[in-house]
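> need coordinates for the below:
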Amino acid sequence: MAAGKRTAADLGAHICFEDEAGQGLRPPKGRTWAPRGARPVVRVRGRNRGRVNVAGVVCYRAGCRSRFFFKLHIWHGRRGEPKAFSWRQYRDLIVMTHIQLGTPVVWCWDNLNVHLVKELADFAEEHQDWLQIFQMPSYAPELNPAEGIWSLLKRAPGRLRRRRPNAPHPRDQAETEEGPVPVPPGRRLSATHRPDHGRGHDQTAGLHEFTLSNSRAVNAV
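Next up, the predicted model:
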């Protein structure tokens, strides 16, 4: 990873670590207190199919606050529906992260098979002016800071607040705005590599950013 850090410093880029996580839609089991002889019953749907996949990327740059973006893929269990992210969705995640950061990107991720497809390699080669991709070693989750994000999300969801990428920091604004993610002016892509091309969507559609209100948790990551 030292090579990636030197590359990011030389380019004035953000170094971005990407990782995936998922959660099944099967209702969870739990235990609670209840009066004797009055067992609490929670009615749920009988179907156990479905899954929510999250592709998240945590971004760092010297002198800047860290950023965390994520994209969702929901599988409903329908016939013919893709269960996981495609290479096009990963490409769009890279592009949208670059647009929001406004700097070159040094992208670091693991050796998942979809990360290694020829289409993504060709895309990286075509956009060498702002994109450098590094494959992380196998079986080395300790090198990826994004791995720690998932435990924070599951342990303390109440401390997370969604905010617009260009909105003021929470300490400067008591209430955060909700609305469409803005696209910085002058950052248009060619039609070939535009996310959601041909469907009339915003370039940053589907990309979300979360901020951790607990500064100690951010520093720990």
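
> C-alpha from now on. contacts and neighbour counts both.
Fine.

> which residue is the nearest non-sequential neighbour of Arg91?
Excluding its sequence neighbours, the residue lying closest to Arg91 (Cα to Cα, 6 or more residues apart in numbering) is Leu120, at 6.8 Å.

> same question but for Ile74, I mixed them up
Here the residue nearest Ile74, using Cα to Cα, 6+ apart, is Val52, at 4.5 Å.

> okay, and that neighbour sits in which element?
strand 51-60 (DSSP states H and E).

> how about the contacts made by Arg81?
For residue 81 the amino acid is Glu, not Arg. Taking Cα atoms under 8 Å, 6 or more residues apart in numbering, we find Glu81 in contact with Trp75.

> let's compare: structure for the following, please.
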Amino acid sequence: MWRTRLHHGRKGERGSFSEDDYVAFLDQAHQRLQAPIVLIWDNLNTHVSHRMHALIAVRPWLTVIRLPAYAPDLNPAEGVWRWMKRGLTNTAAHGVDHLAELVKRRLRACQQQTDLLAGFLASTGMTLEPEPPR
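This is a model prediction of the structure:
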């Protein structure tokens, strides 16, 4: 699942997701999946804010695992964005709306390729298997 946010650079327009945007997306994902969610997150300011901690705390179905600081090699999303950018090189977008449509089209294509998604996770060295008891 993914969501985009279009930023036109207008005065007062937020250029990134807020805590409320993230929580709305997670709530929607939880409703759609009807299952607990384990979220692996980097240390973006909105991910680690006091407000976000409070919003996470009231969602018992949500487990957040924080990546160490400055560890993009452990973040599977970095592979997604590298793949995304590679597919958009030498493309002349006709404005922000056109670029957003190209990004959405590329994300939909990625979503359909489970082997590609598994590769992004595998490149981090992480697996979906729980660690054996010690």
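
> before we move on, the earlier item: the residue nearest to Ile74 of structure 1 contacts Gly77, doesn't it?
No. Contact between Val52 of structure 1 and Gly77 fails when scored by Cα atoms under 8 Å: they sit 10.8 Å apart.

> name the helices or strands packed onto the strand holding Val52 of structure 1?
strand 14-24, strand 67-75, helix 146-155 (3 or more Cα pairs under 8 Å, 6 or more residues apart in numbering; DSSP states H and E).

> still on that earlier bit, need the counterpart of the residue nearest to Arg91 of structure 1 in structure 2.
Mapped onto structure 2 by TM-score structural alignment, Leu120 of structure 1 lines up with Met52.

> got the contact list for the residue nearest to Gly79 of structure 2 when sequence neighbours are not counted?
Nearest residue to Gly79 of structure 2, sequence neighbours excluded (Cα to Cα, 6+ apart): Phe120, at 5.4 Å. Neighbouring residues of Phe120 of structure 2 by Cα under 8 Å, 6+ apart: 76-77, 79-80.

> and the residue nearest to Ile74 of structure 1, how far from Ile133 of structure 1?
26 Å (Cα to Cα, to the nearest Å).

> one more: Arg78 of structure 1?
Arg78 of structure 1 is 34 Å from Ile133 of structure 1, by Cα to Cα.

> now do Val54 of structure 1
In terms of Cα to Cα, Val54 of structure 1 sits 20 Å off from Ile133 of structure 1.

> give the buried residues for the biggest helix by length in structure 1.
Scanning structure 1 for the longest helix, with DSSP state H as the assignment, gives helix 87-101. Within helix 87-101 of structure 1, the residues scored as buried using 16 or more other Cα atoms under 10 Å are 87, 89-101.

> matching residues in structure 2 for it?
Going by TM-score structural alignment: helix 87-101 of structure 1 matches residues 19-33.

> centre of the chain to that stretch, how far?
12 Å (Cα atoms, centre = their mean, to the nearest Å).

> ranges for the helices of structure 2?
Ranges of helices within structure 2 are 19-33, 45-48, 50-57, 76-88, 96-111, 114-122, based on DSSP H.

> which one of the ones you listed lies nearest to Arg5 of structure 2?
Smallest distance to Arg5 of structure 2 across the helices of structure 2 (Cα to Cα): 8.6 Å, for helix 96-111.

> got a list of contacts for that closest one?
By Cα under 8 Å, 6+ apart, helix 96-111 of structure 2 touches 1-2, 4, 6-8, 84, 87-88, 93, 116-117.

> want to throw these into TSV with distance to Arg105 of structure 2?
Listed next are these as TSV, based on distance: Cα to Cα, whole Å:
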residue	distance to Arg105 of structure 2
Met1	13
Trp2	12
Thr4	11
Leu6	14
His7	18
His8	19
Met84	10
Gly87	11
Leu88	11
Ala93	13
Leu116	16
Leu117	16
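
> export those to TSV and tack on neighbour count?
Shown next, in TSV, are the contacts of helix 96-111 of structure 2 (neighbours: other Cα atoms under 10 Å):
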residue	neighbour count
Met1	10
Trp2	9
Thr4	12
Leu6	13
His7	13
His8	12
Met84	18
Gly87	13
Leu88	14
Ala93	13
Leu116	15
Leu117	16
